[in-house]
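Trainee: After the sequence you'll find the predicted model.
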Amino acid sequence: MNELATKPRVAVIGCGAWGRNLARCFATLGVLDAVVDPNPQVLDSLVALFGCRAASLDEVLADPAIEAVAVATPPSLHRQVAEAAFAAGKHVYVEKPLTLDYPDALAVAEAGRAAGRVLMTGHILQFHNGFRALKILVAEGRLGEVRRIHATRLNLGAVRREEDALWCLAPHDVSMTLALMSGAPERVEAFGEGHLRRETADAVTMRLGFPGGAQAVIHVSWLHPFKEHRLTVIGSKAMAVFDDCLPWDRKVQIYPHQVSLDGGAPTVVRAEPVPVEIEQAEPLMAECAHFLDCIREKREPITGTLEALAVMDVLARAARAMSDEAEARAPKRASA
């Protein structure tokens, strides 16, 4: 049988900056059938680049030859498009965040379950070889017991209108943190700062408390002078850092520092970082290939329904904490 005939045909819905990347990857993998976007100039350029066809959403949903869709619309449309795709019998990949609130995420998950189709969320760093290497270090116990995780995702730009920095940036770091901790936090605290617009947080700091005492701090902002994407794991035996802004030969490094509390004053012995060898590869290409594999093999994606809902639960709890904290800081009206 022709290999191409066995590959699921895919349509990309929403072809902004990230949708174009999805279209490129699915075209490279030989499965891109159609692109959907309200901008005709964007469609014309993608058709010329990748040899696909331009289509409307209704045309994609009605076409039985298209087995799957990749949704890269604004997040406020994710539920609507995903539910329509499941109703049409399509497998669905949704860019992060899955939705902008937890009830909508549950509705999308239920629609996928009822349709018997794959649901996958675009938590791309699960497919980065740097994070995969860090996860192996933790799983093999090379860092000892995880005591603290510290994540920063900072840059200047990507300022959104309909979502704040929590929903725009934090899904990546929440996804990675939950994978490293293998469980949900008992406690979620969050604080947001709106500098450009008071009602929209440009910077968010989250603190997660896990069973056993481990802590995670996640700080994200689109109002920062330079790019910083770093995940640090502090273990009882060693420390490790995944820094996506460094070259591939230094993206993941182990710091075998030693801290002794025996006897008198604490003793700190510093050690040089040890790079971890990782293979250079494009995470988005690996993510798209995984989606296709899960469709063919009828299996749950790494970032499938269970993982997506776990991330959404933490984000929703953080959003509530931010709202409660903002309300507590707001000036109180004088009683009549």
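Mentor: Good, I have the coordinates.

Trainee: alpha carbons only for contacts and neighbour counts from here, please
Mentor: OK.

Trainee: For the one helix or strand C25 maps to, which outside residues touch it?
Mentor: Take DSSP states H and E as the rule and C25 turns out to sit in helix 17-28. With contact meaning Cα atoms under 8 Å, 6 or more residues apart in numbering, helix 17-28 is reached by 10, 12-13, 15, 32, 35, 46, 50, 70-73, 284-285, 288.

Trainee: Settle this for me: T121 is touching L306, isn't it.
Mentor: No - between T121 and L306 there is no contact under Cα atoms under 8 Å: 10.3 Å.

Trainee: if you count what's nearby, which of those two comes out ahead?
Mentor: Comparing T121 with L306 by other Cα atoms under 10 Å, the one with more neighbours is T121, at 25 against 15.

Trainee: In addition, the following structure is provided for comparison:
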Amino acid sequence: MGKKICVIGGGRWGQNHIRTLFQIGNLAGIVETNQQRLEELLEPYPVKGFTELDDAIQQGFDGYILATPAETHYPVGKKLLEKGLNVLIEKPMALSSEHSRHLVELAGQTGARLMVGHLLLFHPAIKKIKEVIKSGKIGRLYYIYSTRLNLGTVRTEENVFWSFAPHDISILDYFIGRPATKIEAKGAKFLQDKIYDVTIAQFTYPGNVHAHIFVSWLHPFKEQRLVVVGSQGMVSFDDSSLDKNILYYNKHIDWVEGKPVKVEQPDEIIVYDKAMPLTEELKYFVNNLDQKIEFASGKTGHEVVKVLETVQELISKNE
């Protein structure tokens, strides 16, 4: 079997981890506190099942996937890391930067491998867009915008930015490679007194690079669109579309005798390998348990939590 991985949490996303790990031959255990659900999960997957985390810890699996609600990430992650156990914690890795920092420190102290489930960093389309930016095909990077919109799933412990935006923050960090020098944000609450349903955050980076993230779980249709604009061309990708194509727009503005002139050439589809991001993410985790987690590491997760926290403070001030 190779490395033996245990999934903690048998909810919707936990089940995706369970299925994918089984497909790649590394599923060895499932922790689910609901006995009936655990029995249902074990029917198609002949692995060890536990209703108590401590019993799974005693098994000493090679790695653990923490796919429980966000408010449990810190206490459960802390328990695993204190014992030197390798863990992939789903996003967000914690609900405060103090807690995320502590998890990183614990991993350093015990030598445990710590990874965060920033799934889109393993999306072949995101990796291809990074290549396009790095190649200079779009010229100098001007700005990036990301929209992550849908009807639900509405959370009661974390707002829409904490729930949806970790993906987008991790992508911005990956594409730009430098932290933002300025962040502005606004949000609105409709369904619950203390939980934001819609937020817009704007980011300024060195070199006059800008970005914004618009997220909402009160939206009539699903959209997961990313647009990258440069001095010589533009790229767009909608992960919610059926074709999931990366589109390159050979468009830019030239200046002729002091006047802006629009230049347009035929658009093109950028070909990439349409592998499943979760499969790529879990393969990376398994393959690096004896080495070092450098991509989507605990430190990366901590930087994302710091941005989430900053935006939370800003939208609270701007009410």
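Mentor: Happy to help now that I have it. These numbers were taken from a predicted model, which means no experiment stands behind them.

Trainee: ok, back up a step: in helices, which of the contacts of helix 17-28 of structure 1 appear?
Mentor: The helices, defined by DSSP state H, take in L46, F50, L284, M285, C288 from these.

Trainee: now, which of the residues you listed sits nearest A105 of structure 1?
Mentor: Minimum distance to A105 of structure 1 across these is 21.0 Å, recorded for C288 (Cα to Cα).

Trainee: For the residue mapped onto G213 of structure 1 from structure 2, which residues are in contact?
Mentor: With TM-score structural alignment defining the correspondence, G213 of structure 1 maps onto N208 in structure 2. Going by Cα under 8 Å, 6+ apart, N208 of structure 2 touches Y142.

Trainee: Trace R178 of structure 2 over to structure 1, please.
Mentor: For R178 of structure 2, the residue aligned by TM-score structural alignment is G183.

Trainee: Now its match: which helix or strand?
Mentor: According to DSSP H and E, G183 of structure 1 maps onto no helix or strand at all.

Trainee: how many other residues sit next to it?
Mentor: 12.

Trainee: which residues does the counterpart of K135 of structure 1 in structure 2 contact?
Mentor: In structure 2, K135 of structure 1 lines up with K130, judged by TM-score structural alignment. K130 of structure 2 makes contact with Y174, F175 under the criterion Cα under 8 Å, 6+ apart.

Trainee: so who does L85 of structure 2 touch?
Mentor: G60, D62, G63, Y64, A112, R113.

Trainee: ok, M239 of structure 1 to L46 of structure 1 distance?
Mentor: Per Cα to Cα, to the nearest Å, M239 of structure 1 is found 44 Å from L46 of structure 1.

Trainee: So for those two, which sits in the more crowded spot?
Mentor: When M239 of structure 1 and L46 are compared for neighbours, M239 comes out ahead with 24 against 20, by other Cα under 10 Å.

Trainee: If you tally nearby residues, what's the number for the closest residue to that one other than its chain neighbours?
Mentor: Setting aside the residues directly before and after it, M239 of structure 1 is nearest to Y255 in space (Cα to Cα, 6 or more residues apart in numbering), at 4.9 Å. Residues within reach of Y255 of structure 1, counting by other Cα under 10 Å, total 20.

Trainee: Tell me the counterpart of Y255 of structure 1 in structure 2.
Mentor: For Y255 of structure 1, the residue aligned by TM-score structural alignment is Y249.

Trainee: Could you pull up the residues touching its match?
Mentor: Contacts of Y249 of structure 2 (Cα under 8 Å, 6+ apart): G233, M234, V235, Q265, P266, D267, E268.

Trainee: repeat that for 10 Å
Mentor: Contacts for Y249 of structure 2 (Cα atoms under 10 Å, 6 or more residues apart in numbering) come out as 138, 229, 232-236, 264-269.

Trainee: List buried residues within those residues.
Mentor: Among the contacts of Y249 of structure 2, those buried by neighbour count (16 or more other Cα atoms under 10 Å) are I138, V229, Q232, G233, M234, V235, S236.

Trainee: Which of the three states applies to the third one?
Mentor: Yep, that's Q232 of structure 2 we're talking about. At Q232 of structure 2 the chain is in coil, as set by DSSP: H, G, I helix; E, B strand; the rest coil.

Trainee: Alright, that wraps it up for me.
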